[in-house]
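> model the following, please.
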Amino acid sequence: METKGVTCKIPLDLHDRITEEIKQNESTMSKFIEQIILEHYTKGATTMGKTRTMAFQVSEELFQQIKEYLARYEQIYHRKLTQKEFVIGLIEQALEEADEEFEAAEAAAAEDATEAVEADDTVDEIEDYGQEDEVTSNVETGEDAQPADAPESDAEADAALADCADADAGDDGPAFCADAAGAV
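As a prediction, the model looks like this:
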């Protein structure tokens, strides 16, 4: 890879801070400047699109906790994490977790709906099976919808009517026999 030098003048206190950080990271000025420039362009690429501002207030205690976290982050990772990067990272992480939870909830709802439909189909099949058994048993036994005390044949009904007619033959009124009426 071909390289080219960059020279610039910066304030002495900033130069001292950079030099100290380079010593701590066991790096070089070239690597440090390259890293800073790459971070600048990478960050610039992500914020070049349309952006919106979010502003909110936090308690003093929470603000100090964030500051302490960012200082520890810089000590441990030898890289400064800005408040903006920190908050955006938290928001992105929370949104990813929420998407996973939403997908899991939607999958569970779809599974519950499928189970409910399957259970409903099973109940319908059981009801249909019971109705088929009733129809089948009536057909198999030759039963029709007749009362249990009804005569079994037309001959028996005719005989019952004849008995009643003989009993009432002497009356001028209409012949009536309770047994014959039930038989008809």
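> hey, let's count contacts and neighbours off CA atoms from now on
Will do.
> what distance do you get for Glu132 to Val139?
Separation of Glu132 from Val139 (CA to CA, to the nearest Å) stands at 11 Å.
> do the same with Glu85
Distance of Glu85 to Val139, given as CA to CA: 80 Å.
> another one to check against the first:
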Amino acid sequence: MNSTLSGLVSAVWRSTRVLLALLVVLGLFYPAAVWVAGRAFAHNADGSMMSLDGRTVGSSLIAQDTSKDPALFHPRMSAGNYDGLASGGSNLSPVGEEITAQVAEQRALIARENGVDEAVVPADAVTASSSGLDPHISPEYARIQIERVAKNSGLSRSAVAQLVKKHTQGRTLGFAGEEVVNVNDLNLDLLAAKD
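So this is what the prediction gives:
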């Protein structure tokens, strides 16, 4: 009986030491490390918010529907209507008739809006991202919008083309993924250039 009690006390003492160690690590060190990382990268930790004229106009990480304004660059389509609560894909079959018709309709619309041939409209212009909130488009999609944006924004074609070039981000680590253009950041600079 005495050895059983001794074993129990020993087990409780070991458990208490583990509990205290985990409390210190998970209750103090880990939150402190996360807080320090958040302060070191404050813009990212706070949601990568964008400001125009001193007011917050959105996050550079979540696409905004600008399809009604011909003076701005348009993002990819959104199956969730650019609503963070309804984000996600359409769940349509990639070979189904419905998605095929939707892509053809969108391709014709984009070609007409931008005054280009349907053959040059890139795939990302006619398809939604997995989340429906991706603010990135291909440089090709941005380039076919330059004429329309220049004409409607009052800026020169070369000024708009320079903004696209400025906002074209290279591949991750130089080899992973594709070049992209963040439409939110591009439109923010475009609005600032118009003022």
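> TM value for the aligned chains?
Laid over one another, the chains give 0.25 as their TM-score (TM-score structural alignment, normalised by the length of structure 1), with 66 aligned residues with a CA RMSD of 4.1 Å.
> ok, back up a step: spit out the residues that contact Glu132 and Val139 of structure 1 alike.
Counting by CA atoms under 8 Å, 6 or more residues apart in numbering, no residue touches both Glu132 of structure 1 and Val139.
> please enumerate the helices of structure 1.
12-25, 29-47, 60-77, 83-141, 154-167, 178-183 (DSSP state H).
> report the distance from the longest one to the chain centre.
To tie it back to what came earlier, the one meant is helix 83-141 of structure 1. Its chain's C-alpha centre and that of helix 83-141 of structure 1 lie 8 Å apart, by CA atoms, centre = their mean, to the nearest Å.
> how big is the angle separating that helix from helix 60-77?
Relative orientation of helix 83-141 of structure 1 versus helix 60-77 (axes from the mean of the first three to the mean of the last three CA atoms, to 10 degrees): 100 degrees.
> can you report how many residues lie near Ile137 of structure 2?
Residues lying near Ile137 of structure 2 (other CA atoms under 10 Å) number 23.
> got it, and Asn187 of structure 2?
Neighbour tally, Asn187 of structure 2, other CA under 10 Å: 19.
> same thing with Leu161 of structure 1?
Leu161 of structure 1: 22 surrounding residues under other CA under 10 Å.
> cool, the one 5 residues further on as well?
Other residues near Asp166 of structure 1 come to 10 when the count uses other CA under 10 Å.
> over to Ile66 of structure 1?
Number of residues near Ile66 of structure 1 (other CA under 10 Å) recorded here: 15.
> quick one: contacts for it?
So Ile66 of structure 1 contacts Gln83 (CA under 8 Å, 6+ apart).
> any idea how far Asp166 of structure 1 is from Ala180 of structure 1?
For Asp166 of structure 1 relative to Ala180 of structure 1 (CA to CA), the value is 12 Å.
> spatially central residue for structure 1, please.
Glu106 (2.0 Å; CA atoms, centre = their mean).
> Val57 of structure 2 contacts Asp185, correct?
No: at 10.9 Å, Val57 of structure 2 does not count as touching Asp185 under the criterion of CA atoms under 8 Å.
> need the overlap of contacts for those two.
Common neighbours of Val57 of structure 2 and Asp185 (criterion: CA under 8 Å, 6+ apart): Met50.
> these two: which has the busier surroundings?
For Val57 of structure 2 versus Asp185, neighbours defined as other CA under 10 Å are more numerous around Asp185 (18 against 14).
> gap between that one and Ala159 of structure 2?
15 Å.
> what ranges does structure 2 have for its strands?
Along structure 2, counting by DSSP state E, strands occupy 49-52, 55-59, 136-137, 168-169, 180-182.
> before I go, just wanted to say thanks for your time.
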